[in-house]
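Student: Task: produce atomic coordinates for the following.
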Amino acid sequence: MENRFAVILAAGQGTRMKSKLYKVLHPVCGKPMVQHVVDQVSKLHLNKIVTIVGHGAEKVQAQLGESCEYALQAEQLGTAHAVMQAAPQLEGQAGTTIVLCGDTPLITSETIDALLSHHVHTKAKATILTAKANDPTGYGRIVRNEEGHVAKIVEHKDASEEELQINEINTGTYCFDNAFLFEALKQVSNENAQGEYYLPDVIEILKNQGEIISAYQTENFDETLGVNDRVALSQAEVIMKKRINEKHMRNGVTIIDPQNTYISAEAEIARDTVIYPGSMIKGKTVIGEDCEIGPNTEIKDCIVGDSTVIRQSVAHNSEIGQNVNIGPFAHIRPQSSIGNDVKIGNFVEVKKSKMGQGSKASHLSYIGDAEVGADVNLGCGSITVNYDGKNKHLTKIEDGAFIGCNSNLIAPVTVGAGAYVAAGSTITEDVPGDALSIARARQVNKEDYVSKLKLNHNS
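Tutor: Sure thing, here's the model as predicted:
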């Protein structure tokens, strides 16, 4: 197979986004736009991917890492100038180069592969990815000759009445014979109103040399959407969300209300799991089989085991086992590990803690910086008091312990296996295994106190 390369244009600041964040780093379904493009291109196992960076170069490189090589466009002098920055990596090599924009997050590897194949099949020196637009206003029109090749690209403002009726448009994604591309780039002029070097001029140069200019029309116009402002960003989000949700449903996941369910591009969900409305599954979350998620639940970067139920709750950066029942209104904070068969009930917060198999915190508890063993019962209002105002301290509750309602465990402290802590206790010392610890003031009843108080008040 001949060499295949990709150049991804990601140097622009994106002033129309009106944002401190560089355009290509704006996320669509939780993943930066340029990462979507690189991930799709990477599926094709090309010989080399070169991303052109400029504004925010360090942040773009930090996001993409070693998935591609980089070339710097220090001055933004147009798309042809941007591609030319890849000359040190690509010039003079035989093969095919595809040029894509980093702000087209909906493009798929299937379309890119089809474009490459069409380019090779037609023996063209350049191939344009086109699409049919219901409203082609503002787009460059593709005018084809009798052989079906591209005769010319006409910008909307320059089109005749007849050409304005054409609805096949230029998407801004191209394939080139690599050697011809870099030779033609040297001939591109900046004699235009903007004083910039435009990549479509390469098409005209190759056509004037008598070379074949082909076009491949994708059936899915949505894939060609370029994001230049927040309106287009929201449109891309809607399309991507629909694509992701349909993928999961076809793989055996039930999504009750897809329009009101958000699932990130990187999430994995196993079959027979049910997602209820208002749920947001973010980041690299992995959810097992036969789970129930939602309604109104947010899960981010978590691993969730089979047959777990999470209702109206928030869980971040944690591991949650099988047959776990969480919520409603629970909060699983980062670095928590929830074992199998655990119950985390309403208004329970777990932070950087481990809950062993079969343990329960059914309501109104805070479990922070704690190691909770198996089959522990934490009564209503139990609190691990982990912070002394300066440092966090560890609470250990060993297997089978029973913590009574409204108990405070002042860390660092250990409650031994099988121990009982009486309701209302404030525990400041270790509790031995199988012991009963009572740490509360002795009750005193003062007979007739209220009657005497009222008498004195009225006198």
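Student: going forward, measure contacts and count neighbours with C-alpha atoms only.
Tutor: OK.
Student: What lies in contact with the longest helix that the chain contains?
Tutor: Ranked by number of residues, the top helix in the chain under DSSP state H is helix 230-250. The contact list for helix 230-250, computed with C-alpha atoms under 8 Å, 6 or more residues apart in numbering, reads 17, 28-29, 105-106, 222, 225-227, 254-255, 258-259, 262-265, 269.
Student: any idea how far Ala159 is from Tyr449?
Tutor: Separation of Ala159 from Tyr449 (C-alpha to C-alpha, to the nearest Å): 98 Å.
Student: Next, the second sequence, to be compared with the first:
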Amino acid sequence: MTAPRQRPVQVVILAAGQGKRMKSVTAKVLHPLAGRPMICHTLAAAAGLRPQRIVLVVGVQSKLVQETVQAEARRLGLRPAQVSFALQRRQLGTGHAFLQAEKALGTARGDVVVLSGDVPAIRADSLRRLLRRHRSARAQATIMTAVLSDATGYGRMVRDAGGRLIERIVEHADATPAERAIHEVNCGIYVVERQLAFDAVRAGKRSNRQGEYYLTDLVHVLRGNGHKVIAHVHPDPEEVKGVNDRRDLARAGGLLQQRVLDGLMKKGVTVVDPQHTYVEASVVVGRDTILHPGVMLEGGTRIGRACQIRSGSRIVDSSLGEECEILDHCLLEESRLGRKVRVGPMAHLRPGSRLADE
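Tutor: Predicted coordinates for the structure are as follows:
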């Protein structure tokens, strides 16, 4: 059997919307999760594909979104030329947003991975598996899907009679009762051949109830032209659920927080009560440290080996040497502690505090 085609890959991240159901003056993709804006998690997953280029389609609060993404790109080690932006001036749907990225992508052939900026829990490994599936099947488009017990609000995947190919995606608002009974849903993550993608979206129509250009219309157009469109079913629906409101934000935050804590525990950190411990993704904790219930570690905090952080303590942008003990209900802000320092209980170290080795 011939090996799957290895073509260049580029990424488009759709991040232009306000997110009306968030009921916020802040653009949806800027809401924080595990200490970082939502869009930063999606960007990190995209970077894991090592793409030639990542184009972010921005709209609401575009300047602030761009500044946030540029800072995260630097942290991830991406070259400035790898990340660019396209502006969607009018919110005319996901298809219209995707079209704004065409010029920024240039004329390079290959595969385009399309992501939604509001699916922050997606892992780079999941995207790599999607891309491998697309290439091994020699498909022209591959859509990541999931099976939900309650698919309300999601686009439904309509398969052909044999169940192998995707014929079309029907948005919930446009679905018939029979289509709404389908439990396989669109996750808003696609791989499409670059030379076909934009023409297919342009061929779509605004004949839906929302009066928008849907990115999902490319499926129907591609199938009508005889192209192969398949699904890649993700085994964990929680990873690929989007954030539409504050409840979704809390769910996604809980999932990302659990990943952070799992990572710490695998490296030898004891987390006494993971359900009541908050550690941001940027924090580093040394082996044999014990985090007691109610601990919060934020920002650029660095905790050395074999420390004890007792219940109810919050540490922000601070560094602790080895074998320190922070007793109950302390607040440390921008402070630096040496080795074997004992603080508390109920102490407040203000920014700039320095405590030498005991």
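Student: residue in structure 2 matching Leu129 of structure 1?
Tutor: In structure 2, Leu129 of structure 1 lines up with Met144, judged by TM-score structural alignment.
Student: Mind checking what secondary structure its match has?
Tutor: The three-state assignment at Met144 of structure 2 reads strand, by DSSP: H, G, I helix; E, B strand; the rest coil.
Student: ok, and the closest non-adjacent residue to it?
Tutor: Nearest residue to Met144 of structure 2, sequence neighbours excluded (C-alpha to C-alpha, 6 or more residues apart in numbering): His232, at 4.8 Å.
Student: Give me the neighbour count for the one you found.
Tutor: 17 (other C-alpha atoms under 10 Å).
Student: ok, it touching Arg132?
Tutor: No. Assessed by C-alpha atoms under 8 Å, His232 of structure 2 is found out of contact with Arg132, at 10.1 Å.
Student: joint contacts of the two?
Tutor: Joint contacts of His232 of structure 2 and Arg132 (C-alpha under 8 Å, 6+ apart) do not exist.
Student: Now do the same for Val143 of structure 1: its match in structure 2.
Tutor: Aligned by TM-score structural alignment, Val143 of structure 1 pairs with Val158 of structure 2.
Student: how about the helices in structure 1?
Tutor: For structure 1, the helices defined by DSSP H cover 33-42, 57-64, 79-84, 87-90, 109-121, 161-164, 178-185, 200-208, 230-250, 449-458.
Student: okay if I get those as JSON lines plus mean neighbour count?
Tutor: As requested, those are exported to JSON lines (neighbours: other C-alpha atoms under 10 Å):
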{"stretch": "helix 33-42", "mean neighbour count": "22"}
{"stretch": "helix 57-64", "mean neighbour count": "16"}
{"stretch": "helix 79-84", "mean neighbour count": "23"}
{"stretch": "helix 87-90", "mean neighbour count": "15"}
{"stretch": "helix 109-121", "mean neighbour count": "18"}
{"stretch": "helix 161-164", "mean neighbour count": "12"}
{"stretch": "helix 178-185", "mean neighbour count": "20"}
{"stretch": "helix 200-208", "mean neighbour count": "18"}
{"stretch": "helix 230-250", "mean neighbour count": "17"}
{"stretch": "helix 449-458", "mean neighbour count": "9"}
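Student: Format those helices as a markdown table; extra columns: distance to Leu72 of structure 1.
Tutor: Formatted as a markdown table, the helices of structure 1 follow (distance: least, C-alpha to C-alpha, whole Å):
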| stretch | distance to Leu72 of structure 1 |
| --- | --- |
| helix 33-42 | 16 |
| helix 57-64 | 8 |
| helix 79-84 | 8 |
| helix 87-90 | 11 |
| helix 109-121 | 24 |
| helix 161-164 | 38 |
| helix 178-185 | 17 |
| helix 200-208 | 21 |
| helix 230-250 | 25 |
| helix 449-458 | 83 |
